[in-house]
Structure formats: C-alpha cells, structure tokens
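In: I would like to see how this sequence folds:
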Amino acid sequence: MSGRAPLILISAGGTGGHLFPAEALAHVLRRLGLRVVLVTDERVGALAEKFPAERVVSVPSATPSRRSLRGTIDAVGQLWRGVVASRALIKRLGPAVVVGFGGYPTVPPLVAAWTLGVPRAIHEQNGVVGRANRFLARRVSMIATGFPDVRGLPRGVRAQIVHTGNPVRQTVIEAARTLYPPAHKGAKLRVLVFGGSQGAKVMSDVVPEAVAKLPPEYLARLVITQQAREEDLPRVVSTYRALDAHAEVRPFFADLPQRIADAHLVIARSGASTVAELAAIGRPSILVPLPGALDQDQAANARTLADIGAALMLPQTDFTPERLAAELVARFDNPERLTQAALAAKGAGRTDAAERLAAAILGLAGIDPARYAPKASA
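Out: Just a heads-up that it's a prediction; the model follows:
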C-alpha cells in the first residue's frame, strides 16, 4: 500500500438487521485496502465474530423508554457515557469517516463525530426512518437509503440523501446467480418459510394449519422448508408428520440465501434485510409485516415489493390458515404468476449496493481508493 490506509469507523446496533449491511460494506472497504473498526454494544455477541474489522469496540448505549421517565433518564445518562467514550476513541484512532447503520448504539459514535467535526454518514435500511437515525439525520453529512423513498426524515435534509440500496452479504450475491426455477402446473412447489433470525411464532401457528387445509392433490406436490423456534419445533414437526407432508423444519438455516434461491415462493416477515435479499435473489413472496411496530417500518418495506407485483403483503390479522391455504392453491393453479413475481422482484434487486455505499462514503471523505488498493502480484 502507498502510505497508511485511512480508517473507516462503522457503528451498528447489535441486531442482524443492522450488522449484515454494515458487514457487507466492511468487506468492500477492506477489499479496497482501507481499514475498518466496528463500534457497537454488548448485545452484538456472536454476530460480530466474522465481522471484517481489525477491532470491535463496545461503547455504552441504551434505548430511551417512552413508558418510563426514570428509564429515559437512565438511558440518556448511558448514551452520554457512550459519547464520552466515543470521543476518546475517535481522537485516538483518527477515522476519516464515521458511518452509522441505525439503532441506539450508533448514537454515541455519531454524536461524538459531530462534536469533533469528523465527516459522518448514516444508512437507513427501512422504508420508514428509525428513531435513532431520525435523531441523527440533522447531524450528519450524508444519509444513504436502502429504498428510493424513506418516510419520516426531518425537513431540510433532502440535499444529504443518497439512494444506494441495502448492502447484502456475499452469500446473497452468490445465491443471486441462481436462476429462478419456474414452477409448472402439476409439478412440485417448493415453499420456504422463515420469520427473521429467531423465527416467528405466527409462522408456526399459521403455516402448518394452512398446509393441513390443502386438498390432497396439492399437499402431495408441496415441498416445504420452515424455520421454527426451538419451543415451536415439536408441534410443527408433529403436524407435518401427521399429514405425511414433505417438510424440513429447523430452528436455524445457515445457508438461508441459497434456500431462498431454491424456493418457488417465500413466506416471511419483511425486515429490511429480508426484502433486500428477496429482491437481489429475485424470488416471489408472501410478506407478513411485524404488527405493532412503532414506525410500521416492515409494512413500508413490504409495500415496495407489493407495489411492483413481486409480493403479496398480508397484515397479520389477515394471515390466517384459511387465507394462506387459498393463496397457495391459487399459485398451484397459476404458476405463471410466480414467475412474473420473480421477474418483478429481480428487477428491483440491487447486488452492488455495498459498492455504491462505499463509493459515496469515500467521496464524502475525499479518499481515492486507488491509492490504497492492494497491488496485484506479478
């Protein structure tokens, strides 16, 4: 390398929804020869074990409660301690840019960078801006977005918005190379069901009962792969076994992107990462947004695919065994509908979002990556 490579400080909350796109960006930055440090909180646990950073630093953070004044006061105190710790870290490391991916653990490093005049950016993965990013929006130099339109951003920040898309993991990019396996009338229909990193109880409640309501000729052609929580696993397996259904049920799938690629239809929640991966890989879906969310971000995410015919969005109140069974029968009878939805999803996919985000961040800092990229060996 020519000179010491600049450092990019990435901050992300301790959930996969924030860490996965941050990880995708980090891989690109490292490939360009830049240095990366991850700042997060203690919740990150095993999720950060493979994060491509030279260091993972934990700083104090907390989520203010809207129900308890005492809880809010305690959280603000914890966040302030995080700002103090982050200021010391930034002074010591001298990052060229500080990038946040949402969640309250990103608030201390971004506020610290703001007070020190360090270039800073946030990335919003959802169709509705989260509370932490909404707070930070007026204090950053750039707001990168996963969707073309993001609701809830404060007025006066439009000039800072750059639509990059949602970075996806390398395993998703590899799975995206798998062509959609067209479903044919009278043939098998492969359905994948999952509800996020820990599964969702509603999927275990509804999907097996919907399968039980299928006419025998459709049940015989169904191949179902389902993620279920450990506590739900016995009853889900028992239901499918009693039906003699062709089913594989596990609490976790390490190869989930490839399983998405192998499916004719996906039934899932609509977190930002799930929606980005469905679009990148190009698979039709039935999406059930998480109800009761403060910002209704999952509904906004699902709508981006539903509006282009790539997905059916079902509110959880409508996600009943009877309705799902009817939707499955409709797709058995009209498999061309699935192929059209797959094409629509693929058209909205973006597998270069991490590269686009990296370019925007380096541009913000005035960094020419060609100066630092590793030279090819002779």
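In: hey, let's count contacts and neighbours off CA atoms from now on
Out: OK.
In: What segments of the stretch 151-300 of the chain are strands?
Out: 161-163, 189-193, 222-227, 246-250, 265-268, 285-287 (DSSP state E, counting those that start in this stretch).
In: ok, the nearest residue to Asn334 once chain neighbours are set aside - contacts?
Out: Nearest residue to Asn334 in three dimensions, chain neighbours excluded: Lys185, at 7.1 Å (C-alpha to C-alpha, 6 or more residues apart in numbering). Contacts for Lys185 (C-alpha atoms under 8 Å, 6 or more residues apart in numbering) come out as 332-335.
In: what does Ala344 give?
Out: 282, 308-310.
In: Helix or strand: which one has it?
Out: Taking DSSP states H and E as the criterion, Ala344 maps to helix 336-348.
In: compare with the first, here's sequence two:
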Amino acid sequence: MTDRPFLLAAGGTGGHLFPAAALAQELARRGHAVELATDTRAEKYGVEFPARAIHRIPSATIASRSPIGMAKTFSRLGMGYLGALRLLKRVGPKAVIGFGGYPTLPPIFAARTLRIPTAVHEQNAVMGRANRLLSRYVDRVALSFSPTKYLGPKAQPKAIVTGTPVRDAVLAVRDVPYVPPEPASRFLLLVFGGSQGAHFFAELLPQALDLLPSAFRWRLTLVQQAREEDLVGLRHYYEEAGLAAHLASFFRDLPERIAQAHLVIARSGASTVAELMAIGRPAILVPLPHALDNDQLENATRLEQGGGGWCIRQSELSPERLAAELERLFGSPGLLASAAAKSKAMAETEAVTKLADLAEALAGSKETKE
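Out: Modelled structure (predicted):
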C-alpha cells in the first residue's frame, strides 16, 4: 500500500478533536495522508476535520459500576475493537495516535494486536482515564505539561513533553498584538464554555453586570456563547439593559474572537487553555466542577501560576465576586497587558512540530523493522 495514512483516534469533543486536527494539518503539509477514528458526537466538528476519511467506531464510557452497566459498556467496547480490527486491516495505517476519550481504546488495542506503532497525546495536566490505561501499552506518550498527574511508572520512560498543538485557525491570529483598553474606550469581553459552562455563565453574567457601575457598563461590548435554550432570555435581558452584545450557540471563528478580546471568561479545558496561551489573552477561568480528577482545575491553576489569568472555582464565583473582578480588571489595563504577555510566554510554539516529528519517528521505526 503506497499511500498508507496515519490514523488519529479521538473522542468526539472539541477538547480531543482540536489537537488531533492540528496534527492532521501538519502531517498533511508534510505530504502524509490522515484518517480519523472517532464516535458519533464528532458530527459538529467532523465535517471540517482535515482527514481524507472519518470512521465512526462503536465505543462507550464507563458510566455505571453496576453489573448490567459494566456488561453493556464492555460489550460495546468489544464491538468497537472488532470494528477497529477490520478497519486497520483494510486501511493499513503507518501508526495510530490517540488523543484521549474512550473511543481511542478500540483503535489503539487493535493496533497493538496488529503490531502497528501507537502513541497517545494527553492535553491536560492530569492524565485522563483512557490515556492512563493506554499509556501502559503504547510505544510513546506525548504530554502537554510537566509534570503530569497520574503518569504511571511504566509510561514515564516513553513520555515526551510536546505541548498541546493548536489548529491553523489559532496560529493565523497568533501574531495579533494585544492592545489593552484605553480609559473611556470600548471593552470587549468574550465569554464561552461547554454546554454546562455556557448555562452557568448565562445565569451568572446578567446578575453580575447589573452590579457594575454605569461608567463600566456603557463601555462594555459582550460576545457570549450560550445554549440555544438560553439565547432568547439573554437577548431580552441585554436589549432591556441597553448593552451591546453578540450571542450565538457556537462560534466557528472563535480564535479570531479570542484575538479581538480584552478579557476572556471561560472553562479551562486543555484546548481552551492552549489556545488562550497561543494567542496570548488574559482570562478568568472557571473550571468545570465535579470533573473526574479535577483536570480543568489543574489546567487553570497552571495558567494562574504563570501569571496568565485568574482561576476562580465555580462555587466561589457569585455575581458580586464576578462584578468586583470585572470592575478591577476593566480599570487595570496594565494588569491585563501583563497577563496577556505572560499567557503567551507559556505557549509551546513548537507543539505541532514536535508531535508530527514523533508521529513520523513512530512510522519510521516500523518501516525500519520491516
């Protein structure tokens, strides 16, 4: 097979798919074919994924410890494994690289069965459950942070820190300079999050803005991602309050909007933090509460420790607290500019190059043995 591809495997969320897309773009620039294995959740992202083929592999998350729940989960994973075996025999990939989430389990284990080189990439400061399991068996482990929590002893010798690769759309605005707001000028606030984050911000933000002095409210231009069911209520509130606001359930040009923002309020998923650092924008990060292993809290804490933003737990973020933070930051352009610079200094600018080099090295090791 002369045009054997790299097969990337990723769970069907932006946090897993975006870094996979960044690697796919870089591999394509180097002349390689790329295919993607994911699940049905990827529909909203998969249309634009830079792969010559997208394969849906049956998978399941271990959500219930009951005997019936576990049996259903392992049955579906078994179906996924058999489907992945058939796929890999047909496609004949050079290497299989996973980006986390349970949909990566079947392709990686199938690749091991067929002796195809494997690697996983961990985007968070905490190893995810699927990657934690797979890291024992794959050939290489790529990390975004050093240290990374729960990196097991068997995985440590084969681990390398590459950083989290970001998409071309992010790199395209990386050189847009941060211009701090001037006194009495407009202040652009960008607010976004996953479905839970979007709903929490939709409830919190209007209450917080009501508490801002009018001198700050009239300066504000708000760009906010919200769930479909929250959009009508938010539009009504902002119109009644006389606030300039642009609302949508999903922003396909989010990197450009990050680059335009004076301040970002967001969850702290790995891709979000990586894109904020790559573009260099200050942020108030509100980690998703009750997340397994507190991975978002770890990500936000790393950014805060580097001076690139402020981590506030959801349980501690009242409307009064948010209003006070916004007023403080609105009136401190120097502080915002400093945080923007420190955020950008934390970015791993060669992440996608390092990860593509790792992928080519994996494929080369297989070809050398053959």
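In: sorry, back to before: need the counterpart of the residue nearest to Asn334 of the first structure in the second structure.
Out: If you follow Lys185 of the first structure across to the second structure using TM-score structural alignment, you land on Pro183.
In: any idea how far that match is from Ser332 of the second structure?
Out: 9 Å (C-alpha to C-alpha, to the nearest Å).
In: mean deviation of the longest helix seen in the first structure from the second structure?
Out: Counting by DSSP state H, the longest helix found in the first structure is helix 69-93. Compared with the second structure after fitting, helix 69-93 of the first structure deviates on average by 1.5 Å (mean C-alpha distance after the TM-score superposition for the first structure).
In: Where does the helix or strand that that helix is followed by end up in the second structure?
Out: Sequence-wise, the next helix or strand downstream of helix 69-93 of the first structure (DSSP H and E) is strand 97-100. Residues 95-98 of the second structure are where strand 97-100 of the first structure aligns, taking TM-score structural alignment as the criterion.
In: once aligned to the first structure, how far is the matching stretch on average?
Out: Mean deviation of stretch 95-98 of the second structure relative to the first structure after superposition (mean C-alpha distance after the TM-score superposition for the first structure): 0.6 Å.
In: Please identify the buried residues of that stretch?
Out: 95-98 (16 or more other C-alpha atoms under 10 Å).
In: The aligned partner of Tyr81 of the second structure in the first structure - nearest residue in space that isn't next to it in sequence?
Out: Taking TM-score structural alignment, Tyr81 of the second structure has Val83 as its aligned residue in the first structure. What sits nearest to Val83 of the first structure in space, not counting adjacent residues and going by C-alpha to C-alpha, 6+ apart, is Pro108, at 4.2 Å.
In: what helices or strands is the helix or strand hosting the one you found leaning on?
Out: When secondary structure is defined using DSSP H and E, the element that contains Pro108 of the first structure is helix 107-116. On a contact count with 3 or more C-alpha pairs under 8 Å, 6 or more residues apart in numbering; DSSP states H and E, helix 107-116 of the first structure meets helix 69-93, strand 97-100, strand 120-124, helix 131-136.
In: contacts for the last one?
Out: Surrounding helix 131-136 of the first structure, the residues in contact under the criterion C-alpha under 8 Å, 6+ apart are 102-104, 106-107, 110-111, 122, 124, 152-154.
In: filter these to the buried ones?
Out: Buried members of those, scored by 16+ other C-alpha under 10 Å, are 102-104, 106-107, 110-111, 122, 124, 153.
In: Can I get those residues in JSON lines including distance to Gln298 of the first structure?
Out: Putting these into JSON lines (distance: C-alpha to C-alpha, whole Å) gives the following:
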{"residue": "Gly102", "distance to Gln298 of the first structure": "15"}
{"residue": "Gly103", "distance to Gln298 of the first structure": "15"}
{"residue": "Tyr104", "distance to Gln298 of the first structure": "19"}
{"residue": "Thr106", "distance to Gln298 of the first structure": "21"}
{"residue": "Val107", "distance to Gln298 of the first structure": "22"}
{"residue": "Leu110", "distance to Gln298 of the first structure": "25"}
{"residue": "Val111", "distance to Gln298 of the first structure": "27"}
{"residue": "Ile122", "distance to Gln298 of the first structure": "19"}
{"residue": "Glu124", "distance to Gln298 of the first structure": "13"}
{"residue": "Leu153", "distance to Gln298 of the first structure": "16"}
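In: now, which of those sits nearest Val237 of the first structure?
Out: Gly103 (35.3 Å; C-alpha to C-alpha).
In: The stretch 251-370 of the second structure: helices as residue ranges?
Out: 254-260, 270-279, 295-305, 319-330, 333-345, 351-369 (DSSP state H, counting those that start in this stretch).
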